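# sharing a model that was predicted from the sequence below.
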Amino acid sequence: MTARAVPVASVTLAEAADAFLARRDLDTDTLRSYGQMLRRLRRDLGDTLPLGQVTAEQAATVFTTAWDDAAARTWNRHRSALRSFTAWAAGPGRGWVTTDLAALIDRRPEPRDRTRAIDRHIVTAILNRRDVALREKTLRRLLYESAARADEVLALNIEDLDLDNKRGRTTGKGGDIRWIHWQSSTARLLPRLIGGRASGPLFLADRRPAPARTPATSDLCPNTGRGRLSYERAEYLFKQDTKQHDPRRRGYTLHQLRHSRLTHLAEDGWSAPMLMALSGHENIRSLAIYTNVSTEAVGTALAQQDPARRHR
């Protein structure tokens, strides 16, 4: 006897989201990004709402409420995730949705900003603040020293760390395993952050998750029961803590720590291959946008090479 197909009208938002995220073709970074968008939809619209009843207007309202003040890059990332989810749910064998849920969500322009790198002195001030919790202090120091993607660092587990050699094993874009490296300042903070834990996520959320939102076992600490710190939460706290340093008063993003580190190392004379090895870039052209040397560095270099200066 063949199994009866699940009626389209009975597929809830929660069921569709869980099935979408259970796909084996999603790498760690993509899974985390998609999960952020779907968790917000479920929270605002309800797990039991049939997916077929979700409208483009409702989706647009959720986006405006959640990410209207976010950077264009963040807005577009979540929009892309929604479009992928909609296309999958409407695909062959499913037909759970017939509406383009992203139809009323316009893509926002992402202007190329040559001033995204944070000044070295400001970075130092941010990383040396004494009024920041140990978790945030360690995360931000590790992000800057390693020039790694925030998703990669937040995905680290304690068992991935090689503390003696100041490095950690993580999964990069495309599912490739690579090592990220840090320096002595991070090395001094990590043992304090880890405490007596032997396994589980390195960076933990503040509280245990609610029973209805329990994450995967791999994202739970076996000692405390707390889940992995989310990108959204880490980004929010960083923006709040850096508003006083940012002339725009919006606060800096976690990505700017990576951008700044690569820019500063380029100014210090690091070669492109060395920068690629540190950051995990596989294409030198994609690395170029992170290594825009500052106006001040250009001026200093020219002054040092000025023939007239040598005769003074």
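Here it is on my side, so go on.

# contacts and neighbour counts: CA atoms only from here.
OK.

# ok, Asp44 - how many residues close by?
By other Cα atoms under 10 Å, 15 other residues sit near Asp44.

# distance of the residue lying closest to it once chain neighbours are set aside from Leu38?
Nearest residue to Asp44, sequence neighbours excluded (Cα to Cα, 6 or more residues apart in numbering): Val62, at 6.8 Å. For Val62, the distance to Leu38 equals 11 Å [Cα to Cα, to the nearest Å].

# of those two, which one has the most company?
Leu38 (22 against 19).

# my guess is that one meets Ala17, correct?
Yes. Between Leu38 and Ala17 there is a contact under Cα atoms under 8 Å: 6.5 Å.

# comparison target below:
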Amino acid sequence: MPAVLLLPTGKALTVRTAADAFLDSLANPNTVRNYGIAVGKTADRVGEGRPLASVADDEIGEALELLWGSSAVNTWNARRGAVLSWTSWCTERGYDGPAVPAWAKRLPPPDSDTPVRSKMAIDRLIARREVHLREKTLWRMLYETCARSEEILDVNIEDLDLAGRRCPVKSKGAQPKVRRRGAVRADYVLETVFWDAGAARLLPRLLTGRTRGPVFVTHRRPGPGKMLSARDVCPDTGLARLSYGQARALLDQHTALAGPGTGWDLHEYRHSGLTHLGEQGASELMLMAKSRHKKAENVRRYFKPSPEAIAEVTSLLAPGDARR
């Protein structure tokens, strides 16, 4: 007869106790090993000695983003799925605890189509009165720069060239560098992104009264237990840098029509901006320069000439006298 594990209830149940109990309940050794990576690292991130009931949903989402937000889609989905199984297991047994937030959603496979939002839909969303100036500015910058969300969120005020409508961003390099013993390290390089009149009008309003620190900050000061680097805190207001998870949750809040987690994704601004440029006839080389992709095949999905452009090029095939 298998041993019965009696667990404390309520706030006496710690994160580590809940994690260990969940992993002990799994029969398949391979599942234990794979789930152990996700659950163990997430528990460490949120604080394994804390009462499980004190952990908020968003803390689980933030931990997932920090640990695997830049990983491959399949890795993100696997780690998220393991943590979701853990939190669901706790809920089913009546333990007070967090859930995986709706904004930390499962990502579509790499070969699926990312939605392209129309320019009109993007303009209408940003123009809505209930949308805060911070979100308006972030979304406009993401669309006009076609930059990755993490790159824009990492920008500080000191980096901005407001007159030139540009700034450097820390981007992943084209070639990973190999450390000793064969370990691979992602290399980062500084690259320049450019924005247009929309973001240029919003940025000065957003930065009123601030000259240093993160461009995009939270509306509340971080709690006493949250450790942040000096670069991630505004020295004038004490507000922390807006995280990717928080930014994604805010976008979902304003765009979800079928419940939490069904709204737009931040990556759709980059995808839509590049697609619109391709539709307007931007060359493949210009799309590569704008997106900073290193391989031509990665930008070909955006190379979608408009019907007018196709009609114009088709006219070149007409008989010589037809074009006179």
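Looks like it came in fine. Fair warning: this is a prediction, and the values are worked out from it, not measured in the lab.

# so which bit of the second structure is the helix or strand hosting Leu262 of the first structure matched to?
Leu262 of the first structure is part of helix 254-267, with elements assigned from DSSP states H and E. Counting by TM-score structural alignment, helix 254-267 of the first structure pairs with residues 266-279 of the second structure.

# and stretch 184-196 of the first structure, by the same measure?
Stretch 184-196 of the first structure corresponds to residues 197-209 of the second structure when matched by TM-score structural alignment.

# centre of the chain to that stretch, how far?
On the basis of Cα atoms, centre = their mean, to the nearest Å, stretch 197-209 of the second structure sits 22 Å off its chain's mean C-alpha point.

# and for stretch 267-285 of the first structure?
On Cα atoms, centre = their mean, the centre of stretch 267-285 of the first structure falls 20 Å from the chain's centre.

# what is the helix or strand hosting the residue nearest to Asp44 of the first structure packed up against?
Using DSSP H and E, Val62 of the first structure sits within helix 56-67. Applying 3 or more Cα pairs under 8 Å, 6 or more residues apart in numbering; DSSP states H and E, we find helix 56-67 of the first structure packed against helix 28-45.

# any chance you could list what contacts the helix it packs on?
13-14, 17, 21, 58-59, 62, 66, 77-78, 81-82, 151-152, 171-173, 175, 232 (Cα atoms under 8 Å, 6 or more residues apart in numbering).

# let's see which of those end up in helices.
Of the contacts of helix 28-45 of the first structure, the ones assigned to helices by DSSP state H are 13-14, 17, 21, 58-59, 62, 66, 77-78, 81-82, 151-152, 232.

# now, which of those sits nearest Ala187 of the first structure?
Nearest to Ala187 of the first structure among these: Glu152, at 17.5 Å, using Cα to Cα.

# quick one: that closest one from Leu13 of the first structure, how far?
In terms of Cα to Cα, Glu152 of the first structure sits 28 Å off from Leu13 of the first structure.

# out of the two, which sits in the busier spot?
Per other Cα under 10 Å, whichever of Glu152 of the first structure and Leu13 has more neighbours is Leu13, with 23 against 19.

# list only buried entries from the ones in helices among the contacts of helix 28-45 of the first structure.
Leu13, Ala14, Ala17, Leu21, Gln58, Ala59, Val62, His78, Ala81, Leu82, Asp151, Glu152 (16 or more other Cα atoms under 10 Å).

# aligned partner of His121 of the first structure in the second structure?
Superposed on the second structure with TM-score structural alignment, His121 of the first structure falls opposite Met120.

# hang on, that match in a strand?
No. Remark: Met120 of the second structure does not belong to a strand; assigned using DSSP: H, G, I helix; E, B strand; the rest coil, it is helix.

# how many other residues sit next to it?
9.

# now it: how far from Ala240 of the second structure?
32 Å.

# where in the second structure does stretch 217-225 of the first structure fall?
Stretch 217-225 of the first structure covers residues 230-238 of the second structure once aligned (TM-score structural alignment).

# quick one on the thing from earlier: in the match of stretch 184-196 of the first structure, which residues are buried?
Buried positions in stretch 197-209 of the second structure, judged by neighbour count with 16+ other Cα under 10 Å: Ala199, Ala200, Leu202, Leu203, Leu206.

# is it true that the first one lies in a strand?
No. Assessed by three-state DSSP, Ala199 of the second structure does not belong to a strand; its assignment is helix.

# which ones are touching it?
Thr137, Arg140, Met141, Glu144.

# is the first one in contact with Pro204, as I believe?
No. Here Thr137 of the second structure lies out of contact with Pro204, judged by Cα under 8 Å, at a distance of 9.9 Å.

# and the helices in the stretch 101-250 of the second structure?
119-127, 133-145, 149-153, 197-206, 244-255 (DSSP state H, counting those that start in this stretch).

# closest one to Trp264 of the second structure among those helices?
helix 244-255 (5.8 Å).

# angle of the helix holding Leu262 of the first structure against helix 231-242?
Helix 254-267 of the first structure and helix 231-242 are oriented at 70 degrees to each other (axes from the mean of the first three to the mean of the last three Cα atoms, to 10 degrees).

# quick check: helix 254-267 of the first structure compared with the second structure, mean distance?
Taken over the aligned residues, the distance from helix 254-267 of the first structure to the second structure averages 0.3 Å (mean Cα distance after the TM-score superposition for the first structure).
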